[in-house]
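*Asks:* Sequence and computational prediction follow.
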Amino acid sequence: MTYDVDELRTHFPSLASGIAHFDGPGGTQTPREVGDAIAATLTAPLSNRGTVAASEANADAAVAGFRSAGADLLGVPADGIVHGRSATQLTYDFSRALAKDWRPGDEVVVSRLDHDANVRPWVQAAERAGLTVRWIDFDPATGELVWESVEAALTPRTRLVAVTAASNLIGTRPPVRRIADAAHAVGALVWVDGVHYSAHEFADVPALGADFFVCSPYKFLGPHCGVLAAAPELLERLHPDKLLPSTDVVPERFELGTLPYEQLAGVTAAVDFLAGIAGDADLTRRERLRATWAATEAHELRLRGRIEDGLREFGHAVVVHSRAEERTPTLLLSLPGRRTADAYRFLATRGVLAPAGSFYAYEPFRRLGLDDDGGLRLGLAPYSTDDDVDRVLAGLAEFLS
C-alpha cells in the first residue's frame, strides 16, 4: 500500500496548531474519530451494564467492543483483556496479586533498561514479601541488553521476570522471546512492558512468550488508559483484593469499580482507525492492523534515518544514545556543554515539541551516566512528516550555533 501521511493528518484536528510533534513516546495526538466515539458514548443513553434498557445495553456493548478490539490488537482471547487506569496502575495491582504466592527466599528479576513503572512495583512487592531482587543489565555504549546478565539473574527460585519490549528512553528492543524462554525454563512468569513497543511494533503476545503484557492506548492514538493482555486461564489463578459483591468472573475481577464506558469506546475507535489505515476491507481487523503496523514502521524508520543522517552533521556537538541494532524510531540525545532543557525550550519557540528529561526511565538514565538535566528525546509517530524532520534539524542547528 501507499502510505499517505498527508491524508492521515487530516484526521487529527490538533495538528492544525502547526506544532511539529516529537513527543509521541509520551503520548500521541488523537484522531477525530476517537473523540467522536467518546462523545457519542458519553452523551447517548448510558447506565450501568445490563440487558433490560437501551442505556444498559450501550454500556455492555462498549465493554464487549473494547475487549474484542484489544484481542485483535494484541493476539489474545477477548476474555484475556483487562482495562486499567494506566499501565502503571495495572502493574501495581498485579504485583500485589502475584505476590500473594511469593515466599521469603524467592526471587524476582527486573531490568536496568526499563521505565520505572516496570521496576519499582516489583522491587517494592519483593521487599514486602522478603524476596531477592536480581537485575538484567544493558551496555550503555551500545544500548544492547547484556545476555550474560540474564543468565546470571535466573535461578530455580525466580518467580517473575519483568522486562520491557522496547525502551521508552533509547528505543532498544531486547530479545523478549529469548528472555521468556529462559525464564519459563526455570518456572518463572514473564511480565512484559509493551507500552513503547506497541506504539511501533505489531504486538503478538503469545509469540513474544509474555505471560502478561501491558500497553497504553494513548501511545497509539487512543485515550489515556492502560490495557493488560494475558491468557484467561492464567488470570483465573489470580485472586486480587476486591469488594465482596463485585463479580469474580475473569477478566472483570481485576477491574475495580464501574468502568469508564466512554474511554473503552475510545480505545475501540483507535484500534478501528489504525486498522483502517491499511485500507483493505477484505482482511480481518487483526490482519489490517498487521498491515498498518508494517506501513507505519517503514514510514517512521525512514524518517528516523533522515534524522540520524542530519545529526551526524553536527559532529561531537550531539551525542546519540540510541544505538541498538533493533530499536524503535526514538532517539535520545545529549548536547555536551549545553543543557537539553534549554534546547527543549528553544525548539518550542520554533513550533517544535521535543521534550527533555529522564521520562521516568530512572534506571537506564542512571546507567547511561547522564546528569540531572536530562536528555532530549525525539520520537516519531505515524503522522510525522519530512517537514517535521527538517524543522527539528534546522532548530537544533540554530540552537547549537
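*Replies:* Right, received. Where do you want to start?
*Asks:* Please count neighbours and contacts with C-alpha atoms only from this point.
*Replies:* Will do.
*Asks:* gap between the closest residue to A87 other than its chain neighbours and C215?
*Replies:* Using CA to CA, 6 or more residues apart in numbering and skipping residues adjacent in sequence, the residue nearest A87 is G226, 4.6 Å away. In this view, G226 and C215 are 6 Å apart by CA to CA, to the nearest Å.
*Asks:* Quick one: name whatever helix or strand follows the strand or helix carrying A61.
*Replies:* Here A61 sits within helix 54-74, counting by DSSP states H and E. Beyond helix 54-74 in the direction of the C-terminus, DSSP H and E gives the next helix or strand as strand 81-84.
*Asks:* second one coming, line it up with the first:
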Amino acid sequence: MTYDVAAVRAHFPALQEGAAHFDGPGGTQSPREVGEAVARTLTSAIANRGIVTRAERRAEDAVAHCRSALTDLLNADPRGVVFGRSMTDLTYDFARALAKTWKPGDEVVVTRLDHDANVRPWVQAADAVGALPRFADFDPTSGELAPEDIAAHLSPQTKLVAVTAASNLIGTTPDIPAIASLVHNRSDALLYVDGVHYTAHHSVDLPASGADFWACSPYKFLGPHCGAVAAAPALLETLHPDKLLPSSDEVPERFELGTLPYELMAGTTAAIDFLADLAGVHAGTRRDRLVAAYALIDLHEKQLRDRLEPTLRALPGVRVYSNAQRRTPTILFTIDGWESQQLRIELAARWINAPAGSFYAVECSRHLGLGDAGGVRIGLAPYTSEDDVDRLLAALREILLL
C-alpha cells in the first residue's frame, strides 16, 4: 500500500486557497465529503428521533451511524459512545457526575502535560466537594511523562486519574496501558484519557489502552466541531448526571443533553469513512480499514517530520520543546529574539499557517518555562505535503535574515 498525498489533498477544498496548513492540532481542514454530509443532513427532511416518519428515521439513522463509526474508530461499544458539543463540555459533564461519588479527603490526579480541558474540570469538581487535586509533573527537558510520575501520587484515596494520550502542545505520547495498569492495580481509581490529539494520528483501541474513558474531538481528525467520549456501558450505568425529567435514562442518552446535532453526527461519520478509505483497501471491516489507514498516515507524517525537524533544529536561535522519544508529528519551538506571535504573523504573511501560544495547555507551557505565551506550534496532518514542509523551512530562513 502506498500513500498518495496529492490524491488526498484533492478532497480538501480549503487547500485550494493556497496556504500551507500546520494548524491541524487546533483543528484540521475537512474533506469535501464531510461538508456534503453536513449539508445533506441539514437540507433533508429531518425531525426528532423516531421510527414513524421518514424524517424521524433519518434522524435515528444519523445517530446510529455516528455511534457505529465512532465504535469502529475507537474499538468501543456503541452503547458506550457519548456525543457532545466538545470534549471540554463533555469532560465538565463527566467531572460533575463523577464528583457526586467523591467526598472530602478523596483525591484526583491530573498532570501538567495536559490541555486544561483535562485539568480544570477535575480540579474544580474536586474543590466543590472537598476532594484534593494532585499534580503529576513531567520532565521539562525531555518532555516525558513516565508511569512512575503518576504512580507517585496514587493512594487509597485516589478516585480518578486524568491524563493525556498525547500532548497537544509538545506531542509527547505517554504509555497509557502502563499508566492504566498502575492506576488499576494500586487504587480503585478510574482513568480518564484525553485522546483528542492522539486520535488524530494513531489508531485507538479502547480495551487495549486500559482507559475507563477515552475523550476525542472529530474536528481534530477531519470532521466537524463536536466531541465524543467512549466508555464501557456498564460503567456509564453507574453514573447519574443531572438531566431533564422526561429525557431518556438509557445509556448513552442519559449523558446527551437536548436534541443531538444530527448534521454534525453525519459529518463525523463521513470523516471516519474518509479516513477508512485512505489506505485504498476495500476488503475487511471498517475497523480493519481504519487500522490500515492509520498505519499509512503514521508513516507519512513520520517521513515529513524527518524532512522538517533536523533542518528546523539547525536554524540559528531555534529552541525545540518537543523532545520525547514517543510523540506525534507536533513540534513546539521558539526563536531567540523573536516574539512567537510576531513570528506567527511573519509566517502568515507568507501563507504559512503555524499558530503560536500555549493552546490551552497552560500548565504544560508554564512548566516548560514559556509562561502563558507558549511558542510556535507546527502540526502535520494527513494532507500535509513535502512542498508544505519546504515552504515552511524556506519562510523561516527568510524571516531570520530580516
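*Replies:* Ah, there it is. As the structure is a prediction and not an experimental result, all values here were calculated from the model.
*Asks:* List the contacts of the nearest residue to G143 of structure 2 once chain neighbours are set aside.
*Replies:* Sequence neighbours aside, A324 is the residue nearest to G143 of structure 2 in space, at 5.1 Å (criterion: CA to CA, 6+ apart). By CA atoms under 8 Å, 6 or more residues apart in numbering, the contact list for A324 of structure 2 reads S142, G143, E144, G171, T172, T173.
*Asks:* and with 6 Å instead?
*Replies:* If a contact means CA atoms under 6 Å, 6 or more residues apart in numbering, then A324 of structure 2 has S142, G143, E144, T172 as its contacts.
*Asks:* ranking those residues by neighbours, who comes first?
*Replies:* T172 (27 neighbours; other CA atoms under 10 Å).
*Asks:* returning to what we had before: name the SS class of the residue nearest to G143 of structure 2, please.
*Replies:* coil (DSSP: H, G, I helix; E, B strand; the rest coil).
*Asks:* Where do the helices of structure 2 begin and end?
*Replies:* Per DSSP state H, structure 2 carries helices over the ranges 5-9, 32-43, 54-74, 87-99, 120-129, 147-151, 176-186, 206-209, 233-237, 262-277, 286-314, 340-349, 362-367, 386-400.
*Asks:* which strands and helices sit next to the last one?
*Replies:* To tie it back to what came earlier, the one meant is helix 386-400 of structure 2. For helix 386-400 of structure 2, there is no helix or strand it packs on, judged by 3 or more CA pairs under 6 Å, 6 or more residues apart in numbering; DSSP states H and E.
*Asks:* whereabouts in structure 1 does it align?
*Replies:* With TM-score structural alignment applied, helix 386-400 of structure 2 matches the range 386-400 in structure 1.
*Asks:* For the matching stretch, give me the average deviation versus structure 2.
*Replies:* Aligned to structure 2 and superposed, stretch 386-400 of structure 1 gives a mean residue distance of 0.7 Å (mean CA distance after the TM-score superposition for structure 1).
*Asks:* swap in stretch 56-74 of structure 1?
*Replies:* Mean deviation for stretch 56-74 of structure 1: 0.4 Å (mean CA distance after the TM-score superposition for structure 1).
*Asks:* would TSV of the contacts of A324 of structure 2 with distance to R350 of structure 2 be doable?
*Replies:* Formatted as TSV, the contacts of A324 of structure 2 follow (distance: CA to CA, whole Å):
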residue	distance to R350 of structure 2
S142	32
G143	30
E144	34
T172	29
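*Asks:* related to what we said a few turns ago, how about the residue nearest to A87 of structure 1, what's its partner in structure 2?
*Replies:* G226 of structure 1 maps onto G227 in structure 2, by TM-score structural alignment.
*Asks:* Report the separation between that match and T269 of structure 2.
*Replies:* For G227 of structure 2 relative to T269 of structure 2 (CA to CA), the value is 13 Å.
*Asks:* higher neighbour count, the two?
*Replies:* Counted by other CA under 10 Å, G227 of structure 2 and T269 do not tie: T269 has more neighbours, with 28 against 25.
*Asks:* Now the more buried one: closest residue in space, sequence neighbours ignored.
*Replies:* C66 (5.0 Å).
*Asks:* same question, A57 of structure 1
*Replies:* Distances taken as CA to CA, 6+ apart place T51 nearest to A57 of structure 1, at 5.2 Å, with adjacent residues excluded.
*Asks:* now W102 of structure 1
*Replies:* A129 (6.7 Å).
*Asks:* same thing with F138 of structure 2?
*Replies:* Closest to F138 of structure 2 by CA to CA, 6+ apart is L145, at 4.6 Å.
*Asks:* count of neighbours near that neighbour?
*Replies:* Taking other CA under 10 Å as the criterion, the count of residues near L145 of structure 2 is 24.
*Asks:* so how far is N323 of structure 2 from it?
*Replies:* 12 Å.
*Asks:* So which residue is dead centre in structure 2?
*Replies:* The residue lying closest to the centre of structure 2 (CA atoms, centre = their mean) is V196, at 1.1 Å.
*Asks:* quick revisit: show me what counts as buried in the match of helix 386-400 of structure 2.
*Replies:* Within stretch 386-400 of structure 1, the residues that count as buried by 16 or more other CA atoms under 10 Å are D388, V389, R391, V392, L393, G395, L396.
*Asks:* Which two of these have the greatest separation?
*Replies:* D388 and L396 (12.4 Å; CA to CA).
*Asks:* For L46 of structure 1, give me its contacts.
*Replies:* By CA under 6 Å, 6+ apart, the contact set of L46 of structure 1 is S55.
*Asks:* make it 8 Å
*Replies:* Contacts of L46 of structure 1 by CA under 8 Å, 6+ apart are A54, S55, E56, N58, A59.
*Asks:* most surrounded residue in those?
*Replies:* Highest count within the contacts of L46 of structure 1 by other CA under 10 Å belongs to A59, 27 neighbours.
*Asks:* Report the contact partners of it.
*Replies:* L46, S47, N48, R49, G50, Y261.
*Asks:* Also V186 of structure 1?
*Replies:* Per CA under 8 Å, 6+ apart, neighbours of V186 of structure 1: L154, T155, P156, R157, T158.
*Asks:* what's the answer for I176 of structure 2, then?
*Replies:* A165, S209, G210, A211.
*Asks:* What of V146 of structure 1?
*Replies:* I136, D137, F138, D139.
*Asks:* how close does the residue lying closest to A99 of structure 2 once chain neighbours are set aside sit to R254 of structure 2?
*Replies:* Ranked by CA to CA, 6+ apart and with sequence neighbours excluded, the top spatial neighbour of A99 of structure 2 is A125, at 6.0 Å. Here A125 of structure 2 is placed at a distance of 20 Å from R254 of structure 2 (CA to CA).
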